[in-house]
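Colleague: Sequence first, then the predicted structure:
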Amino acid sequence: MDQKLAAALVEDDAGMHADDRRTCWTHQCWAEDCADDPMHTRPSALY
């Protein structure tokens, strides 16, 4: 993980509203890198 991503994760975890996050809490990556993941697009399909 690069330092820029690590810093963004810490900043986003410090109380940022979920709609405003730039990072994915679940996957620990940039939000756009996993935006199409079924966990995000169809969470009910996982259960």
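Modeller: Sure, I can see it. Numbering: from 1, shown residues only.
Colleague: contacts, neighbours, all on C-alpha from now
Modeller: OK.
Colleague: Could you pull up the residues touching residue 5?
Modeller: Residues counted as contacts of residue 5 (Cα atoms under 8 Å, 6 or more residues apart in numbering) are 23, 29-30.
Colleague: Select from the residues you listed every entry located in strands.
Modeller: Using DSSP state E, the members of the contacts of residue 5 that fall in strands are 23, 29-30.
Colleague: take the one below as the second:
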Amino acid sequence: TWNVLFYSYAVPGIDKRYIEEGLTIAAETMSEFGQGSIEGVEIF
């Protein structure tokens, strides 16, 4: 699989730090087991 995109939606009031931490953990896990790399984690 190439170019995986994680998409998440949080309700207002949830600190973006928690979303970023969770998505980063997911990306790191996939890159470790899939021997890939992380292009970046962006929260808008």
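Modeller: Thanks, I have it. Nothing here was measured: the structure is a model prediction, and the numbers come from that model.
Colleague: For the two chains, what TM-score is obtained?
Modeller: Remark: TM-score between the superposed chains equals 0.36 [TM-score structural alignment, normalised by the length of the second structure]; 25 aligned residues with a Cα RMSD of 3.2 Å.
Colleague: re earlier: pick the one among the ones in strands among the contacts of residue 5 of the first structure closest to residue 12 of the first structure.
Modeller: residue 23 (6.9 Å; Cα to Cα).
Colleague: Is the closest one in contact with residue 13, as I believe?
Modeller: No. Under the criterion of Cα atoms under 8 Å, residue 23 of the first structure is not in contact with residue 13, lying 9.1 Å apart.
Colleague: Please say which of those two ends up with more neighbours.
Modeller: The residue with more neighbours, out of residue 23 of the first structure and residue 13, is residue 23; 23 against 15, by other Cα atoms under 10 Å.
Colleague: hang on, the earlier thing: quick one: the contacts of residue 5 of the first structure as CSV, columns for distance to residue 8 of the first structure too.
Modeller: Output for these, formatted as CSV (distance: Cα to Cα, whole Å):
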residue, distance to residue 8 of the first structure
23, 7
29, 9
30, 9
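Colleague: burial count for residue 19 of the second structure?
Modeller: By other Cα under 10 Å, 14 other residues sit near residue 19 of the second structure.
Colleague: can you tell me the helix or strand for it?
Modeller: Assigned by DSSP states H and E, residue 19 of the second structure falls within helix 16-34.
Colleague: Quick check: buried residues in that helix?
Modeller: Neighbour counts over helix 16-34 of the second structure (16 or more other Cα atoms under 10 Å) mark 23-24, 27 as buried.
Colleague: how about those residues in JSON lines, adding distance to residue 16 of the second structure?
Modeller: Below are the buried residues of helix 16-34 of the second structure laid out as JSON lines (distance: Cα to Cα, whole Å):
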{"residue": "23", "distance to residue 16 of the second structure": "11"}
{"residue": "24", "distance to residue 16 of the second structure": "12"}
{"residue": "27", "distance to residue 16 of the second structure": "16"}
